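Visitor: got a predicted model here, sequence first, then my questions.
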Amino acid sequence: MPWWVEYGRSFFPVILAVFLLRSFLVEPFRIPSGSMIPTLHVGDFILVNKFTYGIRLPVIDKKVIDIGVPQRGDVVVFRYPPEPSTDYIKRVVGVPGDRIGYYDRVLYVNGEPVTERVKAQALREDGQEVLRVPEQLGEHRYQVQWVPQRSSRQGEVVVPPGTYFVLGDNRDNSKDSRYWGFVPDENLVGKAFFIWMSWDSQRFAVDWRRIGSAIP
């Protein structure tokens, strides 16, 4: 038997295991933009649980086992509805039937304010003043970021069946459901849960402080 056949046979189980892992269980992603600051930074490498919301067959992308659905506060990776070949990451703030309002930078879910504006903290980032403000949705407690000098899109919607309303934590630097609408269930890829690596391109170094962090 030729050496290259033996070589291929020895690596086939490894290749198969990686394929199955990425297709059904866990897939790594890199954060390319700052739309989820302060939760996720540019250069973070994360793991996404593809099992949480059900098992889909690769290639045809058909859900064959329904396991769970996104909860308010989950950070999810999904295929961007206007361009499904592109993956986006945002936070689910509205599930089917929810009434979502966003006024004066305060998020309302079914009439209840989620944003704890009185606890805002001011700091400077990249030469401009920003505010970090806590929010809590279900078991998820996290911070969002505003740029006080910028205007913010406002309004109220009801989330249709089979879809989700998502926002970036960097509220004034995120193109999300306020701009392009809802995320259909079939566009979901999985739930982001862990930062396994982080690269700070400005310092050209690994950001060890972020490695091993759970995603709130």
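Guide: Everything's here; your move.

Visitor: alpha carbons only for contacts and neighbour counts from here, please
Guide: Fine.

Visitor: which parts of the chain are helices?
Guide: Ranges of helices in the chain, per DSSP state H, are 3-20, 177-180.

Visitor: just put the ones you listed in a markdown table and tack on distance to Tyr164 and mean neighbour count.
Guide: Formatted as a markdown table, the helices of the chain follow (distance: least, Cα to Cα, whole Å; neighbours: other Cα atoms under 10 Å):
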| stretch | distance to Tyr164 | mean neighbour count |
| --- | --- | --- |
| helix 3-20 | 27 | 11 |
| helix 177-180 | 9 | 14 |
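
Visitor: in JSON lines: the ones you listed, plus distance to Pro96.
Guide: Shown next, in JSON lines, are those (distance: least, Cα to Cα, whole Å):
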{"stretch": "helix 3-20", "distance to Pro96": "31"}
{"stretch": "helix 177-180", "distance to Pro96": "14"}
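
Visitor: of all these, which lies closest to Pro148?
Guide: Pro148 lies closest to helix 177-180 among the helices of the chain, at 18.2 Å (Cα to Cα).

Visitor: mind checking how far the closest one is from the chain centre?
Guide: Distance of helix 177-180 from its chain centroid, counting by Cα atoms, centre = their mean, to the nearest Å, is 15 Å.

Visitor: how about residues contacting that helix?
Guide: Contacts of helix 177-180 with the rest of the structure, by Cα atoms under 8 Å, 6 or more residues apart in numbering, involve Pro82, Arg153, Phe165, Val166, Leu167, Val183.

Visitor: repeat that for stretch 19-35.
Guide: 40-51, 55-58, 90, 168-171, 173-175.

Visitor: buried subset of the contacts of helix 177-180?
Guide: Phe165, Val166, Leu167, Val183 (16 or more other Cα atoms under 10 Å).

Visitor: among these, which are located in strands?
Guide: Using DSSP state E, the subset of the buried ones among the contacts of helix 177-180 located in strands is Phe165, Val166, Leu167, Val183.

Visitor: second structure for comparison follows:
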Amino acid sequence: MKRFWTDETKCFLVALLLAFAVRRLVAEPRRIQSLSMFPSLDVGDHIFVDKVTYRFRKPEVNEIVLFKGPAALIEDFGSRAVFVKRIVAMPGDFVEVSDGSLLVNGACREEAFILEPHKYEMKRRQVPKGCVFVLGDNRNLSNDSHVWGPLPLKNIVGRSAGRFWPPFPHKYSKLHINRTSPHLKP
């Protein structure tokens, strides 16, 4: 009978343990599931989630973050679901949406990355300590802080370190939009 603990078996188990540790503690791939971040991220895009950076510094405005849902989202999607949005305001900031524009601390925020101007109004509110305000880039088709309120910092899993699939989204943009977003015109 052959020994169970051969060098190959040990090597395989160490590699498996290392892969699990990296995915759990350092970085992991995620697939975009909704149009809430379109046009920055489309359904089917794959991104790397950096889980290390926020151990050394705080999140910043305009960063795309992945997070565990607050109570309002857990009811609809379950406690294991992870969401992706962009940070638009930090603790202590005042946020409002008026006449199609996002205002932070009274100043209109220029956002070249959003799909279209806001079609909703939101009264001025202050982001509490220990929270950030997150919105999807597809502002009118996003279930985000304008619906369920500020996001606790403790819910953030990590930040988007970049898209790795598709490798050249602009090359396939017309095909990509038609395939995943039939209601949008290329």
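Guide: Sure, I can see it. As the structure is a prediction and not an experimental result, all values here were calculated from the model.

Visitor: can you give me the TM-score here?
Guide: Remark: TM-score between the superposed chains equals 0.81 [TM-score structural alignment, normalised by the length of structure 2]; 164 aligned residues with a Cα RMSD of 2.0 Å.

Visitor: hang on, the earlier thing: take the ones in strands among the buried ones among the contacts of helix 177-180 of structure 1 and write them to TSV, including distance to Arg105 of structure 1.
Guide: Formatted as TSV, those follow (distance: Cα to Cα, whole Å):
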residue	distance to Arg105 of structure 1
Phe165	16
Val166	15
Leu167	12
Val183	21
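
Visitor: wait, Phe78 of structure 1 sits on Lys191?
Guide: No - Phe78 of structure 1 lies out of contact with Lys191 (Cα atoms under 8 Å); the separation is 9.1 Å.

Visitor: structure 2: which residue goes with Asp185 of structure 1?
Guide: For Asp185 of structure 1, the aligned position in structure 2 is Leu153, judged by TM-score structural alignment.

Visitor: in the top strand by length along structure 2, what's buried?
Guide: Of all segments of type strand in structure 2, defined using DSSP E, the longest is strand 156-165. Within strand 156-165 of structure 2, the residues scored as buried using 16+ other Cα under 10 Å are Ile156, Val157, Gly158, Arg159, Ser160, Ala161, Arg163.

Visitor: what sits closest to the fourth one if chain neighbours are left out?
Guide: In space, not counting the residues next to it along the chain, Arg159 of structure 2 is nearest to Val65; the distance is 4.2 Å by Cα to Cα, 6 or more residues apart in numbering.

Visitor: show me the contacts for that neighbour.
Guide: Val65 of structure 2 makes contact with Val84, Lys85, Arg86, Ile87, Ile156, Val157, Gly158, Arg159, Ser160, according to Cα under 8 Å, 6+ apart.

Visitor: if we use 7 Å, what do you get?
Guide: With contact taken as Cα atoms under 7 Å, 6 or more residues apart in numbering, Val65 of structure 2 is in contact with Val84, Lys85, Arg86, Ile156, Gly158, Arg159, Ser160.

Visitor: that one -> structure 1?
Guide: Aligned by TM-score structural alignment, Val65 of structure 2 pairs with Val76 of structure 1.

Visitor: hmm, back to that, quick one: which of the helices of structure 1 is nearest Tyr108 of structure 1?
Guide: Going by Cα to Cα, the one of the helices of structure 1 nearest Tyr108 of structure 1 is helix 177-180, 13.5 Å.

Visitor: spatially central, which residue of structure 2 would that be?
Guide: In structure 2, the residue lying closest to the centroid (Cα atoms, centre = their mean) is Val84, at 2.0 Å.

Visitor: and the aligned partner of that residue in structure 1, how close does it get to Pro113 of structure 1?
Guide: Applying TM-score structural alignment, one finds that Val84 of structure 2 aligns to Ile89 in structure 1. Noted for Ile89 of structure 1: a distance of 23 Å to Pro113 of structure 1, by Cα to Cα, to the nearest Å.

Visitor: same deal with Ile211 of structure 1?
Guide: 32 Å.

Visitor: and which of the buried ones among the contacts of helix 177-180 of structure 1 is nearest Gln143 of structure 1?
Guide: Looking across these and measuring by Cα to Cα, the closest to Gln143 of structure 1 is Leu167, at 12.5 Å.

Visitor: alignment lookup: that closest one to structure 2.
Guide: Leu167 of structure 1 maps onto Leu135 in structure 2, by TM-score structural alignment.

Visitor: surely that match touches Phe83?
Guide: No - between Leu135 of structure 2 and Phe83 there is no contact under Cα atoms under 7 Å: 11.0 Å.

Visitor: joint contacts of the two?
Guide: By Cα under 7 Å, 6+ apart, no residue touches both Leu135 of structure 2 and Phe83.

Visitor: Lys90 of structure 1 versus Ile211 of structure 1, what's the distance?
Guide: 20 Å.

Visitor: quick one on the thing from earlier: so what's the residue nearest to the centre of structure 2 up against?
Guide: Taking Cα under 7 Å, 6+ apart, we find Val84 of structure 2 in contact with Ile64, Val65, Leu66, Phe67.

Visitor: just the ones of the residues you listed in strands?
Guide: Counting by DSSP E, the contacts of Val84 of structure 2 contribute Ile64, Val65, Leu66, Phe67 to strands.

Visitor: count of neighbours near the last one?
Guide: For Phe67 of structure 2, the tally of surrounding residues (other Cα atoms under 10 Å) stands at 20.

Visitor: list the contacts for it?
Guide: By Cα under 7 Å, 6+ apart, Phe67 of structure 2 lies in contact with Val82, Phe83, Val84, Asn155, Ile156, Val157.
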